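> Take a look and give me a structure for this.
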Amino acid sequence: MSAEDEGVRWLDAEEQAMWRHLLRAESRIEEELDRDLQTRNGIGLIEFGILVALSEAPGARMRMRVLADSVIVSKSRLSHQITRLERTGYVRREPCEEDRRGYWAILTDDGLAILRGSAKGHVARVRERVFDRLTRDQVRQLSAIMRTLEADDGPAGAAGG
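Down below sits the predicted model:
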């Protein structure tokens, strides 16, 4: 063992296999869903997520920085996606009166229409690609696992991680 390796808890074979399965599955699912939305509706998965988040927000509007956190993209990537959605007429931006540096992203009627038009096909594809392959018990287990992994409190049992 070299000095560089001291203190490193390398993944064992089972952990390494699980990690690679997780990465491949997530990548393939995301790629398939994105391609399907692009083909059917002309919007990508991130754009769909933006429209969903806006549709669920009070007044169909969100501050850009809050929206970036909601759809899990960087502020610069969100800005690029919002620009694309503005060009198609699905979203508009307005300055925030309370904070001159901030902007609101606002869902338009056309944005709501494309969201409604794409939602049924998208949920059918999600169901086919994920939920139809799992038992109800597996869905519950995976949900619990994902909540644990998503938690922002560090490793299990660690303080403040």
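
> Could you use CA atoms for every contact and neighbour count after this?
Noted.

> Surely R100 forms part of a helix?
No. The assignment for R100, made by DSSP: H, G, I helix; E, B strand; the rest coil, is coil rather than a helix.

> For the comparison step, fold the sequence that follows:
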Amino acid sequence: MADTVRWLTPEEQRAWRGFVRLQERLGGRLGRLLQSESNVSPADFAVLVHLTDVPEGRQRYQDLARALEWEKSRMSHHIARMAGRGLVVREECAEDARGAFVVITDAGRAAIEAAAPRHVEAVRALFIDHVTPAELRVLTEISERVLRNLDEEAG
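Next up, the predicted model:
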């Protein structure tokens, strides 16, 4: 196996480690801001964003878990906690007795509506304001290409 490993070049390693550090630090900072200013965890925010992006604010458990890249147990536990706080509800699926939907509540909508402006301000201040429009376009192209590849591998 060691003979077939394509080790990263110094340039590749610098780029990869910089990307990972950026993602970790930016995610940590945004998460702390969300929690302290809006009382919404990054995981809550991710669920609520996905639910506000779909018709009727409802999505099948399995589709939401796949979109978030979460294991089934993490999804179940987190949705149960969010339901306990009134942010979402679980609805059984009439067509499939084994399936269920996660549905955003009015309280969940209020939470994301309160958190989103603060979040976007932080995203701008911590990231967007520090890259040029051309750099942003390149980042978009790179992200979309890598995500397409990940989707193809998963499919």
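
> Give me the most central residue, structure 2.
By CA atoms, centre = their mean, the mean C-alpha position of structure 2 lies nearest to A46, the distance being 4.4 Å.

> So that one versus V138 of structure 2, what's the distance?
Using CA to CA, to the nearest Å, A46 of structure 2 is found at 24 Å from V138 of structure 2.

> how about the longest helix seen in structure 1, aligned to which bit of structure 2?
Across structure 1, the longest stretch assigned as helix under DSSP state H is helix 13-41. Per TM-score structural alignment, the counterpart of helix 13-41 of structure 1 in structure 2 is residues 10-38.

> quick one: buried residues of that stretch?
L26, L30, G31, R32, L33, L34, S38 (16 or more other CA atoms under 10 Å).

> Any chance of those in JSON lines with distance to D96 of structure 2 as columns?
Output for the buried residues of stretch 10-38 of structure 2, formatted as JSON lines (distance: CA to CA, whole Å):
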{"residue": "L26", "distance to D96 of structure 2": "40"}
{"residue": "L30", "distance to D96 of structure 2": "38"}
{"residue": "G31", "distance to D96 of structure 2": "36"}
{"residue": "R32", "distance to D96 of structure 2": "39"}
{"residue": "L33", "distance to D96 of structure 2": "39"}
{"residue": "L34", "distance to D96 of structure 2": "36"}
{"residue": "S38", "distance to D96 of structure 2": "36"}
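
> And R87 of structure 1, what's its match in structure 2?
Taking TM-score structural alignment for the superposition, R87 of structure 1 sits opposite G84 in structure 2.

> for I106 of structure 1, same thing?
In structure 2, I106 of structure 1 lands on V103 (TM-score structural alignment).

> if you go through structure 2 in chain order, where are the strands?
Here structure 2 has its strands, by DSSP state E, at 58-60, 88-92, 100-104.

> which residues of structure 1 does the first one align to?
Applying TM-score structural alignment, one finds that strand 58-60 of structure 2 aligns to the residue range 61-63 of structure 1.

> With structure 2 overlaid, report how far the matching stretch is off on average.
Stretch 61-63 of structure 1: mean distance to aligned residues in structure 2 after superposition is 0.5 Å, counting by mean CA distance after the TM-score superposition for structure 1.

> hmm, who's touching that stretch?
Contact partners of stretch 61-63 of structure 1, identified using CA atoms under 8 Å, 6 or more residues apart in numbering, comprise L54, S55, C96, G102, Y103, W104, A105, I106, L107.
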